[in-house]
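**Student:** Sequence and predicted structure, then a few things I'm wondering about:
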Amino acid sequence: MLRSLLLALALLPAFACAQEAGDWIAYRDAYRHMIWFEKYGKPKQFLQNHLRLRPRDAGVSTDGLRLTLHGKGAQLALPLDALGRAVFPFSRAAYDDNAELAWNRKPGQITSIAWVSIVTRPDGVYAAADLRAACEQLLAYLRSTGGANGKRCAGVQFSYARMEAAQVRYQGGDGAPVPLAAQEGPAFPGDAVAGFRVFAYRFSAHPDAGQVLTSATPLAIAALLE
């Protein structure tokens, strides 16, 4: 179940990975792919887009991983979250300067990609119908890029650090909340790095009239496409 591929993310046109000559990409290449989401005109209020640094295999450590924008005479550190995502800096000056985005890993260890995921809520309360809508929005966006053909939304996945004692429950009607089973796996299906505490909420198992309750804000919410 946790191997359900979030194909759109894998199939999104990946802008230049860490090139053979070095651990960097051209800012202009990244910009061209990140701007697609900004210009996407269909509903996307449940979605967010990041520039993500993603290990090619499980043996690549992300401890101390840093991303820096290098322009003419200036550098800007871009903070990464626990899953290697950064807020992309849309900058005309960086574009005109032909700036570079670089990270501190050997060439070929890390790929860079435009990464779409579902927005988390600080109150930890997710209407089941909204989660389905979020998955459908993500699927529609991925199809607009030419990916996820033949896939459907099967559910969503909440991910946490392995040692975090988080709980995710489904509340339907007037009944008692039903805990979702915790498993170990990747934060996003298809990632090489696993070891996260993940909870899969599958649409077929619960009515849309309920809600999902989380005890803490997850690192990410991924769509499960099958």
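**Tutor:** Ah, there it is. All figures in this text were calculated on a predicted structure; none of them were measured in a lab.

**Student:** okay, CA-based contacts and neighbour counts for the rest of this
**Tutor:** OK.

**Student:** What ranges does the chain have for its helices?
**Tutor:** Ranges of helices in the chain, per DSSP state H, are 7-11, 27-39, 92-96, 128-144.

**Student:** Which elements pack onto the last one?
**Tutor:** Applying 3 or more CA pairs under 8 Å, 6 or more residues apart in numbering; DSSP states H and E, one finds that helix 128-144 makes contact with helix 7-11, strand 47-55, strand 110-118, strand 153-160, strand 211-214, strand 220-225.

**Student:** Point me to the residue sitting closest to the centre of this protein.
**Tutor:** Nearest to the mean C-alpha position of the chain, by CA atoms, centre = their mean, lies residue 117 at 4.1 Å.

**Student:** Next, the contact list for that residue, please.
**Tutor:** Residues counted as contacts of residue 117 (CA atoms under 8 Å, 6 or more residues apart in numbering) are 47, 48, 49, 138, 220, 221, 222, 223.

**Student:** quick one: which of the helices of the chain is nearest residue 202?
**Tutor:** Nearest of these to residue 202, taken as CA to CA: helix 128-144 at 9.5 Å.

**Student:** So which bits of that closest one are buried?
**Tutor:** For helix 128-144, a neighbour-count test (16 or more other CA atoms under 10 Å) marks 128, 131-143 as buried.

**Student:** And for that helix, what's in contact with it?
**Tutor:** 8-9, 11-12, 40, 42-44, 46-47, 116-118, 148-149, 152-153, 155-156, 203, 207-212, 223-225.

**Student:** ok, of those residues, which come out buried?
**Tutor:** For the contacts of helix 128-144, a neighbour count by 16+ other CA under 10 Å gives the buried set as 8-9, 11-12, 44, 46-47, 116-118, 148, 153, 155-156, 203, 210-212, 223-225.

**Student:** Please report how far the residue lying farthest from the centre of the chain lies from residue 124.
**Tutor:** Relative to the C-alpha centroid of the chain, counting by CA atoms, centre = their mean, residue 174 is the outermost residue, at 33.1 Å. For residue 174, the distance to residue 124 equals 19 Å [CA to CA, to the nearest Å].

**Student:** for comparison:
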Amino acid sequence: MMRASRQLVAAFAWLPAVAPAVVHAEAPAGEWVSYRDAYRAMVQFEKYGGPKNLLQSQLQVQSRDHAGLGEGAQLTLTGRTTQLNLPLDALGRTVFPLQKAAYDENAALVLNRKGMPFVLRPQVTIAPRADGQYDAADLRTACAQALGFVRYVDASQRARQCAGVRFVFPKKESAGARLRHADGADQPLPVTAGAAFSGDPDEGFPIVTWRFGTSAERAQVITYNAPLAIVPIFE
């Protein structure tokens, strides 16, 4: 099994996803990240006993110098009896496999970018809907679920509140969303460009931000195409 000649210099530590609350780990150039370290961070979402039916948890990979991973990036989980390729989406995320054998062997997570130091971070986002229609009440509930989890792993986040959601779209597709009011009237929502997650480099992803405000109006956010991620905003 692949192993580096020196010890991994950074371990997982909690800091927040949409403000400071995600776990991250750094690998030096040409190094690997311990599967056990990643597992201990990612399993917290599985163990969380609060409501989370509207959420999803994924592992995000970033180059440490924010240079971008480029197309075709993937992680490989490799151990004595384990070999699994983990393709990354446009935001550098993959579904993290929880495997007893890989944990027992302390398998290595290796990026197919020779000499590139990289960072791993758990990212908890709102699960997308196939029909692209999101009830305002469901978005509020999903944001509250995400905030509950963030507070579970980091007590310092208890002062934060849900402020809205950020829809992140692919760069090469037409992006946008509209707000449908209870009376059936549609209101286009502005599209900006920026980073998908707080702390990410600004890679110019099309972004639609919808802030909850104080209105309890029954409304829907309708997306024109599938978002890459729906990120809760805490303030």
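**Tutor:** It's in. These figures come from a predicted structure and were not determined experimentally.

**Student:** still on that earlier bit, mind putting the buried residues of helix 128-144 of the first structure in a markdown table, distance to residue 30 of the first structure included?
**Tutor:** Compiled in a markdown table, the buried residues of helix 128-144 of the first structure are given as follows (distance: CA to CA, whole Å):
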| residue | distance to residue 30 of the first structure |
| --- | --- |
| 128 | 34 |
| 131 | 29 |
| 132 | 30 |
| 133 | 28 |
| 134 | 25 |
| 135 | 25 |
| 136 | 25 |
| 137 | 23 |
| 138 | 20 |
| 139 | 22 |
| 140 | 22 |
| 141 | 18 |
| 142 | 17 |
| 143 | 20 |
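
**Student:** check contacts around residue 87 of the second structure.
**Tutor:** Neighbouring residues of residue 87 of the second structure by CA under 8 Å, 6+ apart: 72, 73, 74, 75, 94.

**Student:** again, 7 Å this time
**Tutor:** By CA atoms under 7 Å, 6 or more residues apart in numbering, the contact set of residue 87 of the second structure is 73, 74, 75, 94.

**Student:** what's around the last one, how many residues?
**Tutor:** Close neighbours of residue 94 of the second structure, defined as other CA atoms under 10 Å, add up to 20.

**Student:** Under the alignment, what does it map to in the first structure?
**Tutor:** With TM-score structural alignment as the criterion, residue 94 of the second structure lines up with residue 86 in the first structure.

**Student:** in stretch 7-26 of the first structure, what's buried?
**Tutor:** Applying 16+ other CA under 10 Å to stretch 7-26 of the first structure flags 7-12, 14-15, 17-19, 23-26 as buried.

**Student:** what does that stretch rub up against?
**Tutor:** 29-30, 33, 98-103, 105-108, 110-116, 142, 145, 147-148.

**Student:** So what does residue 54 of the second structure match up with in the first structure?
**Tutor:** Per TM-score structural alignment, residue 54 of the second structure is aligned with residue 46.

**Student:** Roughly how far does its match sit from residue 61 of the first structure?
**Tutor:** Residue 46 of the first structure is 30 Å from residue 61 of the first structure, by CA to CA.

**Student:** likewise residue 49 of the first structure?
**Tutor:** When distance is defined by CA to CA, residue 49 of the first structure is 23 Å away from residue 61 of the first structure.

**Student:** So these two - more neighbours on which side?
**Tutor:** It is residue 49, of residue 49 of the first structure and residue 61, that has more neighbours when counted by other CA under 10 Å, with 20 against 13.

**Student:** How much space separates the closest residue to that one other than its chain neighbours from residue 110 of the first structure?
**Tutor:** Nearest non-adjacent residue to residue 49 of the first structure, counting by CA to CA, 6 or more residues apart in numbering: residue 116, 4.5 Å away. The gap separating residue 116 of the first structure from residue 110 of the first structure is 18 Å, by CA to CA.

**Student:** next one: residue 32 of the first structure
**Tutor:** From residue 32 of the first structure to residue 110 of the first structure the distance is 20 Å (CA to CA).

**Student:** Neighbour count for the two, which is higher?
**Tutor:** Applying other CA under 10 Å to residue 32 of the first structure and residue 110 shows that residue 110 carries more neighbours, namely 24 against 11.

**Student:** which position in the second structure aligns with that one?
**Tutor:** Checking TM-score structural alignment: residue 110 of the first structure goes with residue 118.

**Student:** Now for that match: which residues touch it?
**Tutor:** 26, 27, 28, 61, 62, 63, 64.

**Student:** Farthest-apart pair in those residues, please.
**Tutor:** Across the contacts of residue 118 of the second structure, no pair lies farther apart than 28 and 61, at 13.4 Å, counting by CA to CA.

**Student:** tell me, how many neighbours does the counterpart of residue 122 of the first structure in the second structure end up with?
**Tutor:** Under the alignment (TM-score structural alignment), residue 122 of the first structure pairs with residue 130 of the second structure. Using other CA under 10 Å, residue 130 of the second structure has 8 neighbouring residues.

**Student:** What's the end-to-end length of stretch 104-122 of the first structure?
**Tutor:** Start-to-end, stretch 104-122 of the first structure (CA to CA) is 32 Å.

**Student:** Pull out the buried positions in it.
**Tutor:** Residues 105, 107, 109-120 are the ones in stretch 104-122 of the first structure that count as buried (16+ other CA under 10 Å).

**Student:** can you list these in a markdown table and add distance to residue 163 of the first structure?
**Tutor:** A markdown table is the format used below for those (distance: CA to CA, whole Å):
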| residue | distance to residue 163 of the first structure |
| --- | --- |
| 105 | 26 |
| 107 | 31 |
| 109 | 26 |
| 110 | 25 |
| 111 | 27 |
| 112 | 27 |
| 113 | 28 |
| 114 | 28 |
| 115 | 25 |
| 116 | 25 |
| 117 | 23 |
| 118 | 23 |
| 119 | 22 |
| 120 | 20 |
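
**Student:** The match of residue 110 of the first structure and residue 30 of the second structure, how far apart?
**Tutor:** Taken as CA to CA, the span from residue 118 of the second structure to residue 30 of the second structure is 9 Å.
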